[in-house]
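Asks: Sharing a sequence plus its predicted fold:
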Amino acid sequence: MARLAAAALVDQSMTALRALVFNILYLLWSVAMHIICLPLLAAPAPAILAAARCWIAGSLWLLKVCVGLNAREVGAENLPDQPVLFAVKHQSAWETLYLSKRLNNPAFVLKKELLLIPVFGWFLARSGMIAIDRSGKAAALKKMVADAKATFAQGRPVVIFPEGTRVAPGASKPYQPGIAALYAQLGVPVVPVALNSGVFWGRKAVLKKPGTITIEYLPPIPPGLDRKTFMRELEAQIEGASKRLAEG
């Protein structure tokens, strides 16, 4: 028993140390990239997106090397060729990094306040993200739909987190009206996405754990369903799969 306890303590210490190394290097890498890429704020969006892909690739590499955190995909056959709307479970900062790299320069629906972050927020604004004023209600939804249509016209998919915020593994929050508005107005399939990233990289957590995150692309929901049916189907798919993944 004593040996098992000692081994467990060593493992915990090593996990904490590796996470600390990652946090330091990730911060330095991010600061360096933001400084180096400052002139790109005057460049077209494709140049900014290319720089973002470089920063993201480096960040995921650090996560793999320092923490030992990898990823595996399930249901990749459900990824369509044309731009669609992705409704993604949000548990961690990890999925914003991973999906930015995995998908074709997606535009994320995000809260307007993020654009106020110095430097980082400037790059978000210039890269074509869809910022919403969560207090704007009908006007905000109308603008979000218009921005999403413009994004699709550029050949880019749109990613939205239906709950509007990060939640712990196994937990859920009410699905917000934004996803219903986009579904009704855009007339494109919605690909639900489940994951268990919060098991390894929790919300606001300093500690990152080694392992393999699973991200699962579920069968697309075709356009044309009524609002209640769509929301019921979307939530059932995402929550059911995410809880299954969280339980291992």
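Replies: Thanks, I have it. Numbering: from 1, shown residues only.
Asks: Could you use CA atoms for every contact and neighbour count after this?
Replies: Noted.
Asks: Could you measure from E163 over to T15?
Replies: Computed as C-alpha to C-alpha, to the nearest Å, the E163 to T15 distance reads 30 Å.
Asks: which SSE is the residue nearest the centre of the chain in?
Replies: Nearest to the mean C-alpha position of the chain, by C-alpha atoms, centre = their mean, lies T96 at 2.8 Å. Here T96, judged by DSSP states H and E, is contained in helix 94-102.
Asks: Over to A16?
Replies: Assigned by DSSP H and E, A16 falls within helix 2-36.
Asks: Equivalent analysis for C54, please.
Replies: Using DSSP H and E, C54 falls in helix 45-62.
Asks: hold the first one in mind and look at this next one:
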Amino acid sequence: MTLRRIVYAIVFYGGSTVYVLLGTIMAFISKELLARIAENWSWYQHRCMAAIGGVTVRIEGELPREALLYAIKHESYFETIDMPRLFDRPAVIAKGELLKIPLWGVVATRYGLIGIDRAGGAKELRALMKTGRAMAAAGRPIIIFPEGTRARPGEAPPLRSGFAGLYKLLNIPVVPIAVNSSAHVDRNGLPVRKGAVTYLVGETIPPGLPRDEAEARVHAAINALNLPGASGS
């Protein structure tokens, strides 16, 4: 591990401990203040990554910040933590194990992170649909990493079934977003190479399309930065 990565880990995770402690307190006092803490923590990662890791962020295309469904490529924990900075109180769908982390799990649950058990089957999907509908009704953007796991550079695993269910149930537009975070940070969010992580915003996909068409369009759009010579590579 390089010195830059060591310094980043010490500064970011040390500072994150303070945010988690504050968030734990606010989780039982004010959800509005908790949301501000989450956003500030997201900005903290952004600033640490730029100042220590030499990694910045750029957005290509127009990124709406409305209460829509956002399907995003997932290569690192970096983009997961970056979501509260990019959106207003996003409801992020993530693996349920994260909610079991002491203190952080309490904060994430109260904030509105939607934890799912990938082996939960139909019952888990029904719970996801119910929670997703409640979040959409509350006017919150819903973030899903439809491939279901952190992909390695160049990988394009198939979409998980949860995306199609949410798309059909919520009946709202989908904004697909490609990400090339693995070019500059590792799977765990530590900096490895200076440069700019790119979010490439794809064409908004309207609701009501046949499942195969919607999935094909989302899959192609979120993997656009995997193509040879793609912008941001």
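Replies: That came in fine, so what should we check first? Not measured: the values here are computed from a predicted model.
Asks: contacting residues around the corresponding residue of structure 2 for the residue nearest to the centre of structure 1?
Replies: For T96 of structure 1, the aligned position in structure 2 is T80, judged by TM-score structural alignment. Residues in contact with T80 of structure 2 (C-alpha atoms under 8 Å, 6 or more residues apart in numbering) are H74, V92.
Asks: Distance of T80 of structure 2 relative to R126 of structure 2?
Replies: To R126 of structure 2, T80 of structure 2 is 23 Å away according to C-alpha to C-alpha.
Asks: And N180 of structure 2, by the same measure?
Replies: 31 Å.
Asks: got it, and T24 of structure 2?
Replies: Here the criterion is C-alpha to C-alpha. By it, T24 of structure 2 lies 29 Å from R126 of structure 2.
Asks: can you check R133 of structure 2 too?
Replies: Distance of R133 of structure 2 to R126 of structure 2, given as C-alpha to C-alpha: 11 Å.
Asks: in terms of contact, does V218 of structure 2 touch P176 like I think?
Replies: Yes - assessed by C-alpha atoms under 8 Å, V218 of structure 2 is found in contact with P176 at 5.8 Å.
Asks: Could you name every residue contacting both of those two?
Replies: Shared contacts of V218 of structure 2 and P176, defined by C-alpha under 8 Å, 6+ apart, comprise A71, I205.
Asks: Now do the helices in structure 2.
Replies: Counting by DSSP state H, one finds helices in structure 2 at the ranges 3-26, 31-48, 77-86, 104-111, 121-137, 161-170, 211-222.
Asks: Over in structure 1, find the residue span the shortest one aligns onto.
Replies: Which is helix 104-111 of structure 2. Using TM-score structural alignment, helix 104-111 of structure 2 pairs with 120-127 in structure 1.
Asks: got it, and the second one?
Replies: Helix 31-48 of structure 2 falls opposite residues 45-62 of structure 1 when the two are matched by TM-score structural alignment.
Asks: and the matching stretch, how far from structure 2 on average?
Replies: After superposition onto structure 2, stretch 45-62 of structure 1 sits on average 1.4 Å from its aligned residues (mean C-alpha distance after the TM-score superposition for structure 1).
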